[in-house]
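Undergrad: build the 3D model from these lines:
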Amino acid sequence: MLKSVDVSDALHASTQLIETEGRTLAYRSVGEGIPVVLCTRFRATLDDWDPGFLDALAGHGFRVITFDYSGFGRSTGRMSYNPAEMAADPLDLIRGLGLKDVVLGGWSIGGMAAQVAMVQAPDLIRALVLIGTTPPGELVKMAEPLFYELAGKEVNDFEDVVGLFFQPRSEASRAAAARSQARIEARMEAMPDDRSPPVPIEFARARIAGGPANPAFPAPQVLEALKTTRVPILHIGGDHDIIFPVENWYALNGLLPTTTLVTYPAAGHGPQHQHPELSAAIIAGFVGDH
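TA: Have a look, this model is predicted:
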């Protein structure tokens, strides 16, 4: 049953700090209930989640926890975009906060980190929720060069956001992009003194300097684990994801016994920002069934 949530919860959630394994992790928490720990996308910090999505999840009885990766935002430690290293952050945060039976989520590169974390500590994970990410292994469809052009710009304007995370040819998707950006900007305006520093552009550019790669996520041990795991896995994607095409998930039909795929039409790399309430409801239903 959907709970009543103050629409300003995610707008005003203050950043908290926890010392774990020799570094400080910055995180925010919204709601109460089943813990959901969300690993964010490339070049993102705590400030880049859509508050509408976080509040919608909280409304379904989740405690929603977002965080800055080591070395990024307000977290300390060594910066890395290697999913094998990034996986330590959600796991150390889960253990540091004393969480159990966790729904682990990951968007984009965060989905790669979440997959590695699930393989490393399946006993901590109730379900894995992946958003706009890629499976391990060889791809049947590669990323579009447009992603690398837009993701490497120092500052992204609204049209860049639409191109990166939505479907530019769809008026409905464009309208959703405007609403999502307004919610994200409202958080920044509401909490101007509680913001995370942006990811250094030089570091980000170095990560994507090689352009599209196949495989994008070379992790054979993770792919084998996905084929045998008992952890329920949900992937939510858009039908035109310019970096991680959903076709690569569908190519594995019949091989991943616990994986459910949900794909929105006329949507891109940020499906949960285009459809925040529906995505939260799907996640809640999926977790509730498992």
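Undergrad: only C-alpha atoms from now on, for both contacts and neighbour counts.
TA: Will do.
Undergrad: tell me the secondary structure at D89.
TA: helix (DSSP: H, G, I helix; E, B strand; the rest coil).
Undergrad: so where do the strands sit in this structure?
TA: 16-20, 23-30, 34-39, 62-67, 102-107, 125-131, 233-238, 259-264 (DSSP state E).
Undergrad: make TSV out of those and add distance to A204 and mean neighbour count.
TA: Output for the strands of the chain, formatted as TSV (distance: least, CA to CA, whole Å; neighbours: other CA atoms under 10 Å):
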stretch	distance to A204	mean neighbour count
strand 16-20	24	14
strand 23-30	20	21
strand 34-39	17	25
strand 62-67	18	24
strand 102-107	16	25
strand 125-131	20	25
strand 233-238	23	25
strand 259-264	28	16
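Undergrad: could you dump those strands into JSON lines and include distance to R187?
TA: Formatted as JSON lines, the strands of the chain follow (distance: least, CA to CA, whole Å):
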{"stretch": "strand 16-20", "distance to R187": "16"}
{"stretch": "strand 23-30", "distance to R187": "13"}
{"stretch": "strand 34-39", "distance to R187": "18"}
{"stretch": "strand 62-67", "distance to R187": "14"}
{"stretch": "strand 102-107", "distance to R187": "20"}
{"stretch": "strand 125-131", "distance to R187": "22"}
{"stretch": "strand 233-238", "distance to R187": "24"}
{"stretch": "strand 259-264", "distance to R187": "26"}
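Undergrad: those strands: which one's closest to M86?
TA: Closest of these to M86 is strand 34-39, at 9.1 Å (criterion: CA to CA).
Undergrad: want to put them side by side, so please do this one too:
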Amino acid sequence: MNIRSRNNITVAGRVDGPVLLLAHGFGCDQNMWRLVLPTLAENYRVVLFDYVGSGRSAPAAWDEERYSSLEGYALDVLEVCEELDLRDVTFVGHSVSAMIGVLAAAQAPSRFSRMVMVAPSPRYIDEDGYRGGFTADDIDELLESLESNYLGWSAAMAPVIMGNADRPELGQELTTSFCATDPDMARVFARTTFLSDSRADLKTLSVPTLVLECRQDVIAPREVGAYVHAAIPGSRLVTLEATGHCPQLSAPEATAAAITDFVGTTG
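TA: As a prediction, the model looks like this:
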């Protein structure tokens, strides 16, 4: 299957600009980047795509075994890079996509020059000496609720994930995005996401890395941002004056500015 149509690849911005590859998180698609896109497109060649099983990707390409591990999503990233022959890429990954980017960079280090992690979490479940934000029982309950009533779970959880209760339209947008995802595919991606443990993979990352966290985030609390920053030598940690788990929607100007400041405009 043609990768461009399989992953609904779109390209915007400067043809000769440094390449930004924007990767969405669970329950989302490339539309989540639309508020930062105009600013980023002024200086960069911006490549967007949907993981198989999300957005306007090709449903026929879905394979449960492949997408039951983060490596399957990393393969999507690498195949998009190969299809467009992308080099010197700055990978911008939101939420679980930050860890997917780490795996992709480990498999094809020559393609990636920088990494931007937006609200990342390498492990959602608390353990001794590590706070991920959820107990094991929390995650079991979350997955059980999602699997038994995905639409109901989406309506209840999306506003919590988004935060910004004073801006309910943001929570509604995330709810709509979640509900547009095929429930069977979403269940697999959810288990892959919330049961993952990518902490050991962080040490494989050797490119300059920006960790963007929000001042308040129920999915990736600030202890997680500090952990990721400490685990990646030489990384930069920036705390956005934003709440919720999706700063590209709730604080697009600050998010775009932080990316531009880190990457620069000349490659």
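Undergrad: what is the resulting TM-score of the chain superposition?
TA: Here the TM-score for the pair of chains, by TM-score structural alignment, normalised by the length of the second structure, is 0.76; 247 aligned residues with a CA RMSD of 3.6 Å.
Undergrad: looking at the strands of the first structure, which is closest to P271 of the first structure?
TA: Between P271 of the first structure and the strands of the first structure, the shortest separation by CA to CA is 5.7 Å, and it involves strand 233-238.
Undergrad: what's the closest one aligned against in the second structure?
TA: Mapping strand 233-238 of the first structure onto the second structure (TM-score structural alignment) gives residues 209-214.
Undergrad: mean deviation of that stretch from the first structure?
TA: Once fitted to the first structure, stretch 209-214 of the second structure is off its aligned match by 1.2 Å on average (mean CA distance after the TM-score superposition for the first structure).
Undergrad: what lies in contact with that stretch?
TA: Contact partners of stretch 209-214 of the second structure, identified using CA atoms under 8 Å, 6 or more residues apart in numbering, comprise 114-120, 220, 222, 225, 228-229, 232, 234-245, 247, 262.
Undergrad: ok, 6 Å please
TA: By CA atoms under 6 Å, 6 or more residues apart in numbering, the residues outside stretch 209-214 of the second structure that reach it are 114-119, 235-240, 242-243.
Undergrad: next, give me the two most distant ones among those.
TA: Using CA to CA, those span at most 25.2 Å, a distance reached by R114 and T243.
Undergrad: OK, contacts around the equivalent of A74 of the second structure over in the first structure?
TA: Residue correspondence to the first structure (TM-score structural alignment): A74 of the second structure is matched to A87. By CA under 6 Å, 6+ apart, the residues touching A87 of the first structure are 113, 116-117.
Undergrad: including neighbour count and distance to H290 of the first structure, could those residues go into a markdown table?
TA: Shown next, in a markdown table, are these (neighbours: other CA atoms under 10 Å; distance: CA to CA, whole Å):
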| residue | neighbour count | distance to H290 of the first structure |
| --- | --- | --- |
| A113 | 25 | 22 |
| V116 | 23 | 21 |
| A117 | 25 | 19 |
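Undergrad: that older thread, ok, of the contacts of stretch 209-214 of the second structure, which one's closest to A257 of the second structure?
TA: Using CA to CA, L240 comes nearest to A257 of the second structure of the contacts of stretch 209-214 of the second structure, at 10.4 Å.
Undergrad: can you give me the neighbour number for R111 of the second structure?
TA: Neighbour count for R111 of the second structure, taken as other CA atoms under 10 Å: 19.
Undergrad: name the nearest residue to A267 of the first structure, ignoring sequence neighbours.
TA: Closest residue in space to A267 of the first structure, ignoring its immediate chain neighbours: G238 at 4.4 Å, by CA to CA, 6 or more residues apart in numbering.
Undergrad: that neighbour and P265 of the first structure: what is the separation?
TA: Separation of G238 of the first structure from P265 of the first structure (CA to CA, to the nearest Å): 6 Å.
Undergrad: what does L37 of the second structure align to in the first structure?
TA: That one, L37 of the second structure, aligns with L54 by TM-score structural alignment.
Undergrad: show me where the stretch 101-250 of the second structure has its helices.
TA: Assigned by DSSP state H, counting those that start in this stretch, the helices in the stretch 101-250 of the second structure fall at 136-148, 150-162, 168-179, 183-194, 222-231, 247-250.
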